[in-house]
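K.L.:
Prediction below, plus the sequence it came from.
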Amino acid sequence: MNEPRIQPVEAPYDPDIQAAFDRVMSGAPPLLLFRCVARNPRVLQRMMAGGLLDRGSISLRERELLILRSTARCGAEYEWGVHVAAFNAKAGFSQAQLADTCRLPVDAGLWEESELALLAMADALHEQADIDDDLWQRLRGYFSEEQLVECVMLAGFYHAVSFLVKGLRVALEDRAPRFPSAPESAGSRELGRGCS
């Protein structure tokens, strides 16, 4: 990875910045991403206000699946790893499923049908910035309109976060896992390092 382009702010933090960190981090040290964005406190405040990590209309597992696939498709190892570290204990993905979020094509045998539809949605939005009518009808078989609005917004938001972490060259977090190193099957390819 290249050298970081923006150095993270260091403690002690401005009171407004500390308050933003406290709201999101629940007492844990702030992530490097947040400390880099804090170079522009207004953007940090807007980013924190626009997040979708609260209790939404879809399950935590569905949310994390969309985030992992979207960030993997963008090659945003930082964000992928942070989400695995922070949420996989509750999301419950197996190691094979985590690795599969970084592969094309996915192994359909690892996923429920509704999860395959979400993976296809993340791929379609990444590849075409659109969802064709057939996939939309497939998604409607599993998700309400309210949920679909959230799903599309999640994929878009995490594309933006991926652009941010890659564009700023945010250093990887020590406690976060890395992308898998090699595909498990000969017919698949790793997404990982670049936008695929």
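P.N.:
Happy to help now that I have it. Numbers count the residues shown, from 1 in each chain.

K.L.:
switch to C-alpha atoms for all contacts and neighbour counts from now on
P.N.:
Noted.

K.L.:
and the residue minimising distance to the centre of the chain, what element?
P.N.:
With distances taken as C-alpha atoms, centre = their mean, the residue of the chain nearest its centroid is residue 67 (3.2 Å). Assigned by DSSP states H and E, residue 67 belongs to helix 60-73.

K.L.:
other SSEs contacting the helix or strand just after that helix?
P.N.:
Where DSSP H and E defines the elements, the next helix or strand beyond helix 60-73 is helix 77-91. If you count contacts as 3 or more C-alpha pairs under 8 Å, 6 or more residues apart in numbering; DSSP states H and E, helix 77-91 packs onto helix 60-73, helix 145-167.

K.L.:
Could you tell me which residues make contact with the residue nearest to the centre of the chain?
P.N.:
Residues near residue 67 by C-alpha atoms under 8 Å, 6 or more residues apart in numbering: 80, 83, 154, 155, 158.

K.L.:
Isn't the first one up against residue 65?
P.N.:
No - no contact is recorded between residue 80 and residue 65 when judged using C-alpha atoms under 8 Å, the distance being 10.3 Å.

K.L.:
Check it against this one:
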Amino acid sequence: MARIDYYDVADAEDELKLALANRSKLNIFSMLAHAGAAAPMVLDLGQSLSRHSTLDPAQRELVLLRVGHACEAEYELSKHRRAARRAGLSDEKIDAIAAFPEISEIFTDFEQLLIFFTDSVLDETRMPDDLFEAVSKDLDARQLVEVFLLIGFYRMVSRVMTHLDVDIEPLSDFEKYQLALI
């Protein structure tokens, strides 16, 4: 059960009502609405990073699942496991992301680099040059910046959802939103 009540959209300013109008009725959106004037910008950034990214969708979901595990964010993991399947990640890889690097043989060399990259962004002030250079061989400048933004954004959202104990919706309420991410 959430630690605070979900935002009542009936009480929202017009800009926030507009930002929420075309979105699924997910608890994450109802909780983020408490941010007032910042909420539309946060929601737009998340949508932009999900829908307009030039990253391969499977790579994006690999990063998001790793962030979710690092943050122990069951809400985010519940949503992105399904998106990862739709993006082409096998159940075996989805399950192994949490155990990496102990389980690494099922990931491609680049997927392993991407997981190490994600961990480095989460854990270090500045990643080692050799790791950055290795990932830079396969991602262009836009994609590199998108990965940094994805990691930072989903870490922020995961922390909010976890600390506020946002309730996980039944999958049927989430289906339309997941389809839009791919």
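P.N.:
Perfect, thanks for sending it. Since this is a predicted model, take the numbers as computed values, not measurements.

K.L.:
For the two chains, what TM-score is obtained?
P.N.:
Between these two chains, after superposing, the TM-score reads 0.82 (TM-score structural alignment, normalised by the length of the second structure); 169 aligned residues with a C-alpha RMSD of 2.1 Å.

K.L.:
picking up where we left off before, relative to the second structure, and after superposing, what's the average distance for the helix holding residue 67 of the first structure?
P.N.:
Its matched residues in the second structure lie on average 1.0 Å from helix 60-73 of the first structure after superposition (mean C-alpha distance after the TM-score superposition for the first structure).

K.L.:
give me the stretch of the second structure that that helix matches.
P.N.:
Mapped onto the second structure using TM-score structural alignment, helix 60-73 of the first structure spans residues 57-70.

K.L.:
Tell me how far that stretch lies from the chain's centre.
P.N.:
Averaging C-alpha positions (C-alpha atoms, centre = their mean, to the nearest Å) puts stretch 57-70 of the second structure 7 Å from its chain's average.

K.L.:
For burial, what's the neighbour tally of residue 18 of the second structure?
P.N.:
Counted with other C-alpha atoms under 10 Å, residues neighbouring residue 18 of the second structure total 12.

K.L.:
so which strand or helix has it?
P.N.:
Per DSSP H and E, residue 18 of the second structure falls inside helix 14-21.

K.L.:
Under the alignment, what does residue 27 of the second structure map to in the first structure?
P.N.:
Counting by TM-score structural alignment, the partner of residue 27 of the second structure is residue 32.

K.L.:
Please report the distance of that match from residue 103 of the first structure.
P.N.:
Remark: distance between residue 32 of the first structure and residue 103 of the first structure (C-alpha to C-alpha, to the nearest Å) = 26 Å.

K.L.:
More neighbours: which of the two?
P.N.:
residue 103 (25 against 18).

K.L.:
What is the aligned counterpart of the more buried one in the second structure?
P.N.:
Alignment note: residue 103 of the first structure maps to residue 99 in the second structure; criterion TM-score structural alignment.

K.L.:
Quick check: its match vs residue 47 of the second structure, distance?
P.N.:
In terms of C-alpha to C-alpha, residue 99 of the second structure sits 28 Å off from residue 47 of the second structure.
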